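Engineer: Prediction below, plus the sequence it came from.
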Amino acid sequence: MSGEPITYVRTGRPDAPAVVCLHGIGSNANAFGDVLDLLTPAHQGIAPNLPGYGGSDPLPTTHPTVTDYATALVAFLDRLALPTCHLVGSSLGALIAAAIAATYPDRVESLLLTAPATGAGQTPQTRQAELTARADLIALGPERMAETRAPQLIAGNPPGPLHAVKAATRALDPAAYMQAAHALASGDILTYTPHIQARTLIVCGTADKVAPPADHAHPISDALPGSELVLLPDLGHIIELESPIALANLITRHAGRL
């Protein structure tokens, strides 16, 4: 939908429990399209475009933090009159979702982090390395970036998901991408984990080259006692495109738990 500071895709009945899905740095709300369709009729599915993506207004600062994105998205939930939701985040979206769950615990009924990125905010060196890598990608231009990046994100390179990733990459706004890169570079998900109260499920593909489970999903799970970790064989970094059925089933199971 347009006409809002944040554009979004919405499916299902407005009176059904809400599942809100946050996309990653190189993606957009359309990545969750099949997942949202599969969540109906039990849930309404909502996938916002992050600020600067898909027609959403950009954030007003060139160097935003994860908190800036979390604040903008909670304001978005307020505009939709959603006091609570089941929150799903993919990659950078997982980092933002963790920040929302930690800062606004009463707003999050359950939390699902898929292919979570821990962030690079541990040291000045890791922060600069992340920013340099993102700037180098943008400098390639949309076509070369799409051809270079997409095969790293999708395990086995199936044509459908690969095409979707390339299309999303070509549609990126460079300024918005670098805004998101600053948030990713300065963020550290482990600063939020001590404050997360929501039931948490962490999902990662065993073939994820961008956020390998050993470096991301496992440390996050270890920092969240009582969380559940599910590893999906032979999937890469964008599970919502590679196996929407598997992800929708996990969301439905996790959101439905008492």
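Structural biologist: Alright, I've got the coordinates.

Engineer: Going by C-alpha atoms from here, please, whenever you check contacts or count neighbours.
Structural biologist: OK.

Engineer: where does residue 121 fall, helix, sheet strand or coil?
Structural biologist: coil (DSSP: H, G, I helix; E, B strand; the rest coil).

Engineer: ok, it - how many residues close by?
Structural biologist: Around residue 121 sit 21 other residues, with neighbours defined as other C-alpha atoms under 10 Å.

Engineer: Check it against this one:
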Amino acid sequence: MTASVARANGIDIAYETFGSADDPPIVLVMGLGTQRIGWPDELCAQVADAGRFVVRFDNRDVGESTHLSELGTPSVLDLLPGRRPPYGLSDMAGDVVGLLDALGLDAVHLVGASLGGFIAQTVTIDHPDRVRTLTLIMTSTGRRRVGRPHPRVLGRLARIRRDPAATRDEAVEQTVEIFRLIGSPGHPFDEGRVRELAGHSYDRGYDPDGYRRQLAAILAQPDRTADLRAVTAPTLVVHGLADPLVGTSGGVALARTIPGARLMGFSGMGHDLPRSLWPTFAAEIVDHTAGATEPSQVRT
């Protein structure tokens, strides 16, 4: 594993790589307020050991990448529909493309989870020549009628996030509470790993204001349905059948909209990456990216 920082799209993007740069590149894009370490080391290593060059990075406003504090903190009113966010998904997609440029990667296999899936879709739509294959995990199309969270879960999340943690211990406890709420009911809850990940994330760059700026970008995202119908990148859609945060209808809508997309639904999986499924995820990503050497095109 090698860590570094690249100048990309006018900001600094912190990233790590696994495996040989001579192998086909896979870029992993993580979700809301979650740092690159949300992609488990073991999962990344399994994919790299199968002959892939794996890149994971911190999105803007999290971890060791640039935090855009000068853009301010969105208020509750700023999170309402129709309000202009500090930045949008296209800006975050531009970060990904800027990182590819900095690393000298012309076209990659792109994997996005949750918000990372929104970003990966946007990269594929806006820059189809940079994407060989697309893997979308626990995400949706941006259409308001699909992928809706369970109201009970949304209310409890809002309560947990209402007051930022004042200490490291509080941040860890909040994270444990969140993952007990949105995690996979059909798989063991790995509290030890969640606590370790939460503590490490706090030490690397705890930023509740950055979380709100990312959330504003999500809430202002467009419906990508029409654009997704024109995507020709081979696409794998992975979704938990017990996901309370991005409903299963989001993954189904993606698979129905993107021509030729393949849907894999996992019983008992919620809105996380349960340890028991890491070998399966790794094998599916490796299989999906095998033999795809040409970037996607968009039908006109």
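Structural biologist: Cool, got the structure. Keep in mind it's a predicted model, so treat the numbers as computed, not measured.

Engineer: Need the TM-score from the superposition.
Structural biologist: Once superposed, the chains reach a TM-score of 0.86 (TM-score structural alignment, normalised by the length of the first structure), with 250 aligned residues with a C-alpha RMSD of 2.6 Å.

Engineer: Just give the nearest non-adjacent residue to residue 178 of the second structure, would you?
Structural biologist: Using C-alpha to C-alpha, 6 or more residues apart in numbering and skipping residues adjacent in sequence, the residue nearest residue 178 of the second structure is residue 157, 6.9 Å away.

Engineer: Could you give the number of residues near that neighbour?
Structural biologist: Neighbours of residue 157 of the second structure (other C-alpha under 10 Å): 17.

Engineer: Surely it touches residue 179?
Structural biologist: No. Counting by C-alpha atoms under 8 Å, residue 157 of the second structure sits too far from residue 179 to count as a contact (10.1 Å).

Engineer: From residue 48 of the first structure, how far out is the alignment partner in the first structure of residue 34 of the second structure?
Structural biologist: Matched by TM-score structural alignment, residue 34 of the second structure corresponds to residue 27 in the first structure. To residue 48 of the first structure, residue 27 of the first structure is 11 Å away according to C-alpha to C-alpha, to the nearest Å.

Engineer: Same drill for these two, tell me which one is more crowded.
Structural biologist: A count of neighbours by other C-alpha under 10 Å puts residue 27 above the other of residue 27 of the first structure and residue 48, at 29 against 25.

Engineer: so where does that one fall, helix or strand?
Structural biologist: In this assignment (DSSP states H and E), residue 27 of the first structure forms part of neither any helix nor any strand.

Engineer: Find the nearest non-adjacent residue to it, please.
Structural biologist: residue 168 (5.4 Å).

Engineer: Is it correct that the one you found is in contact with residue 25?
Structural biologist: No. Contact criterion C-alpha under 8 Å: residue 168 of the first structure and residue 25 do not qualify, at 10.2 Å.

Engineer: and these two? which has more neighbours close in?
Structural biologist: residue 25 (23 against 20).

Engineer: what's the neighbour count on the closest residue to the more buried one other than its chain neighbours?
Structural biologist: Excluding the flanking residues, the one nearest residue 25 of the first structure by C-alpha to C-alpha, 6+ apart is residue 92, at 5.8 Å. Residues near residue 92 of the first structure, counting by other C-alpha under 10 Å, number 29.

Engineer: Which residue in the second structure aligns with residue 92 of the first structure?
Structural biologist: Using TM-score structural alignment, residue 92 of the first structure sits opposite residue 115 in the second structure.

Engineer: Now for its match: which residues touch it?
Structural biologist: Residue 115 of the second structure makes contact with 30-32, 139, 218, according to C-alpha atoms under 8 Å, 6 or more residues apart in numbering.

Engineer: circling back to that earlier point, would you mind measuring from the residue nearest to residue 25 of the first structure to residue 144 of the first structure?
Structural biologist: Counting by C-alpha to C-alpha, the gap between residue 92 of the first structure and residue 144 of the first structure amounts to 22 Å.

Engineer: Next: residue 255 of the first structure.
Structural biologist: Counting by C-alpha to C-alpha, the separation of residue 255 of the first structure from residue 144 of the first structure is 39 Å.

Engineer: The two: which has the busier surroundings?
Structural biologist: Neighbour comparison, residue 255 of the first structure and residue 144: the larger count goes to residue 255, with 23 against 15 (by other C-alpha under 10 Å).

Engineer: Do I have it right that the more buried one meets residue 108?
Structural biologist: No. Using C-alpha under 8 Å, residue 255 of the first structure is not in contact with residue 108; the gap is 10.7 Å.

Engineer: Between these two, which contacts overlap?
Structural biologist: residue 86.

Engineer: Now residue 199 of the first structure. Nearest residue, chain neighbours left out?
Structural biologist: residue 110 (5.0 Å).

Engineer: mean offset of whichever strand or helix holds the one you found relative to the second structure (after superposition)
Structural biologist: For residue 110 of the first structure, the enclosing helix or strand under DSSP H and E is strand 108-114. Superposed on the second structure, strand 108-114 of the first structure shows a mean distance of 0.2 Å to its aligned residues (mean C-alpha distance after the TM-score superposition for the first structure).

Engineer: Where does that strand end up in the second structure?
Structural biologist: Going by TM-score structural alignment: strand 108-114 of the first structure matches residues 131-137.

Engineer: Okay, buried residues for that stretch please.
Structural biologist: Going by neighbour count (16 or more other C-alpha atoms under 10 Å), the buried part of stretch 131-137 of the second structure is 131-137.

Engineer: of those, closest to residue 223 of the second structure?
Structural biologist: Residue 223 of the second structure has its nearest neighbour among these in residue 136, at 16.0 Å by C-alpha to C-alpha.

Engineer: I figured the closest one hits residue 109, correct?
Structural biologist: No. Assessed by C-alpha under 8 Å, residue 136 of the second structure is found out of contact with residue 109, at 11.2 Å.

Engineer: Who are the contact partners of the corresponding residue of the first structure for residue 261 of the second structure?
Structural biologist: For residue 261 of the second structure, the aligned residue in the first structure is residue 227 (criterion: TM-score structural alignment). For residue 227 of the first structure, the contact set (C-alpha under 8 Å, 6+ apart) comprises 199-202, 221.

Engineer: mind running it again at 7 Å?
Structural biologist: Residues in contact with residue 227 of the first structure (C-alpha atoms under 7 Å, 6 or more residues apart in numbering) are 199-201, 221.

Engineer: What of residue 28 of the second structure?
Structural biologist: Taking C-alpha under 7 Å, 6+ apart, we find residue 28 of the second structure in contact with 55-56, 110-112.

Engineer: That concludes my questions; thank you for your assistance.
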